[in-house]
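Peer 1: Show me the folded form of this:
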Amino acid sequence: MTRQADGDEDFGFLYPFLYSEESDVDAVLDEVRQSTVAKAREITSLRSTVLERDGTRLLECSHRMAERFTAGGRLLAFGNGGSSTDSQDLARAFLSPEGGQRPLPAFGLTNDVAVLTALCNDIGFDVIFSRQISAFARDQDIAVGLSTSGNSANLLRAFDTATARGLLTVGIAGYDGGKMAELDTLDYLFVVPSSSVHRIQEAQTTIYHALWELTLEALEREPGYPAKRSEAGS
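Peer 2: Have a look, this model is predicted:
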């Protein structure tokens, strides 16, 4: 059975069992199964590594985030490309949680296309997050930036601005942390030690959902938080 078509040769190295000249269906399915199992084991191992290394810091970070929310703070999330999508999901988890959980004020800084394109066109791509933070962030807010490489210049600039304005800063990166690991302006950095972008993003999703759950638990123990929420909404 012929699998390779014109233009498909670029993908053959990724999925050789789909693009071989002759293939047996059962053999293909077995290779797919083995590939799926291997990837599942890899991400499970990565999550265990992150938990073992950063579990205590995740808990500490969530408590500091709870303190910020109690003081009226908001969460500002940002990233590029796939990390932009993840940052929007992070903001959604806090702002519009499932299962009747408490909503918390959170915003994705890539949500407004008009703002992003204006900043890119008029000033430059490097300022798309720092300018927004400079414009409306308050000192009790939280800045969370996601990057697979840890090298995104606009994230580095955003963290500098956030720290200067007194925000709690949280970075989530992959590989070895990249340039984010060299910053003095990050209160917390959580690194997924992998060179696979797919596995990095899967583990990063686990990290920020864990932060969300831990923050909600910490808020239950924060004195005065329900009252402050009630006053803010009255």
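Peer 1: CA only for contacts and neighbour counts going forward, please
Peer 2: Fine.
Peer 1: which strand of the chain spans the most residues?
Peer 2: Looking across the chain with DSSP state E, the single longest strand is strand 168-174.
Peer 1: same for the next helix-or-strand element following that strand, what does it pack against?
Peer 2: Beyond strand 168-174 in the direction of the C-terminus, DSSP states H and E gives the next helix or strand as strand 188-192. Here strand 188-192 touches helix 25-70, strand 168-174, helix 197-219, going by 3 or more Cα pairs under 8 Å, 6 or more residues apart in numbering; DSSP states H and E.
Peer 1: compare with the first, here's sequence two:
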Amino acid sequence: MEALYPFLYSQSTDLDAVMSSVRQSTVEKVDEIVTLRRTVLEHDGDRIAACAAAMAESFAAGARLFAFGNGGSSTDAQDVATLFMNPGHLNVGMNSGMNGGMNGDTARPLPAFALTADIAVVTALANDIGFEVVFARQLAASAFAGDIALGLSTSGNSRNLVAAFEEAGRRGMLTVGLAGYDGGQMAELGTIDHLFVVPSASVHRIQEAQTTVYHALWELTQHALAKAGDNDDSA
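Peer 2: Predicted coordinates:
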């Protein structure tokens, strides 16, 4: 804890000194996450693009996306679903650059759901069967072959994510995993088509970098769909 927040353990009663320590700690954390995000995008950029292309192809064929995770990753899963369902004013298409130019078409909403959103279903499954099946059972009930399963974990060892990816693999879904550390058990599964591991031991930095990864996937998926639509229109 002291390594994360050294100013809390300072013996100084000098307010200026404490505030200086706070600022320095903030700057160091910003430097860490900027460096980590750059490292992930440089290392996995081509694979992120390939994953987005596969997701776009699935959406074009009528797929739905199911996102899931625990704790902070649950919040991220809901953010993923919201991004795809409500893309806002992201501009895509022939005349739009990756930063959302002014002349492109508006990105379209896509069917996406967070498996953590229905607390009645989650608690019923956890209470009646076990928490390790709260995502797998929902996929078994709702998902079809060709749908997309996207799971987030900082450790890569969450048993309910492992069970969900195994179920998704059995159902023939396109599977996307985001993990931290060395990937944990998720890195050992044969049922994750696209796995992105953030090489960090800090839960905070892992989740911040994972946010960058899934935002890149979302935007690239929208651009791929728009490009396919433009090509169809010009054919």
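Peer 1: Would you mind reporting the TM-score between them?
Peer 2: After superposition, the two chains reach a TM-score of 0.88 (TM-score structural alignment, normalised by the length of structure 1), with 217 aligned residues with a Cα RMSD of 1.8 Å.
Peer 1: hang on, the earlier thing: report all helices and strands that the longest strand of structure 1 contacts.
Peer 2: strand 142-146, helix 153-164, strand 188-192, helix 197-219.
Peer 1: looking at those, which is buried most?
Peer 2: strand 142-146 (a mean of 27; mean count of other Cα atoms under 10 Å).
Peer 1: and the angle from that one to helix 197-219?
Peer 2: 160 degrees (axes from the mean of the first three to the mean of the last three Cα atoms, to 10 degrees).
Peer 1: compared with structure 2, how much does strand 142-146 of structure 1 deviate?
Peer 2: In the superposition against structure 2, strand 142-146 of structure 1 averages 0.2 Å from its aligned positions (mean Cα distance after the TM-score superposition for structure 1).
Peer 1: can you give me how far that strand is from the chain middle?
Peer 2: Mean-position distance between strand 142-146 of structure 1 and its chain equals 8 Å (Cα atoms, centre = their mean, to the nearest Å).
Peer 1: what span of structure 2 lines up against it?
Peer 2: Matched against structure 2 by TM-score structural alignment, strand 142-146 of structure 1 falls on residues 148-152.
Peer 1: again, but for stretch 108-116 of structure 1
Peer 2: The aligned range for stretch 108-116 of structure 1 is 114-122, by TM-score structural alignment.
Peer 1: and that stretch, how far apart are its ends?
Peer 2: 11 Å (Cα to Cα, to the nearest Å).
Peer 1: List the buried residues of it.
Peer 2: 114-117, 121-122 (16 or more other Cα atoms under 10 Å).
Peer 1: now do stretch 40-51 of structure 1
Peer 2: Buried-residue list, stretch 40-51 of structure 1, by 16+ other Cα under 10 Å: 43, 46-47, 50-51.
Peer 1: Please apply the same query to stretch 176-186 of structure 1.
Peer 2: Under 16+ other Cα under 10 Å, the buried positions of stretch 176-186 of structure 1 are 176-178, 180-181, 185-186.
Peer 1: Also stretch 64-71 of structure 2?
Peer 2: Quick answer for stretch 64-71 of structure 2 (16+ other Cα under 10 Å): 64-70.
Peer 1: contacts for that stretch?
Peer 2: 74-78, 80-81, 110-116, 135, 139, 143, 147-153, 161 (Cα atoms under 8 Å, 6 or more residues apart in numbering).
Peer 1: ok, now which ones touch the residue nearest in space to the middle of structure 1?
Peer 2: Residue closest to the mean C-alpha point of structure 1, counted by Cα atoms, centre = their mean, is residue 146 at 4.2 Å. Contacts for residue 146 of structure 1 (Cα under 8 Å, 6+ apart) come out as 77-80, 83-84, 86-87, 171-173.
Peer 1: at 7 Å instead, please
Peer 2: Counting by Cα atoms under 7 Å, 6 or more residues apart in numbering, residue 146 of structure 1 touches 78-79, 83, 87, 171-173.
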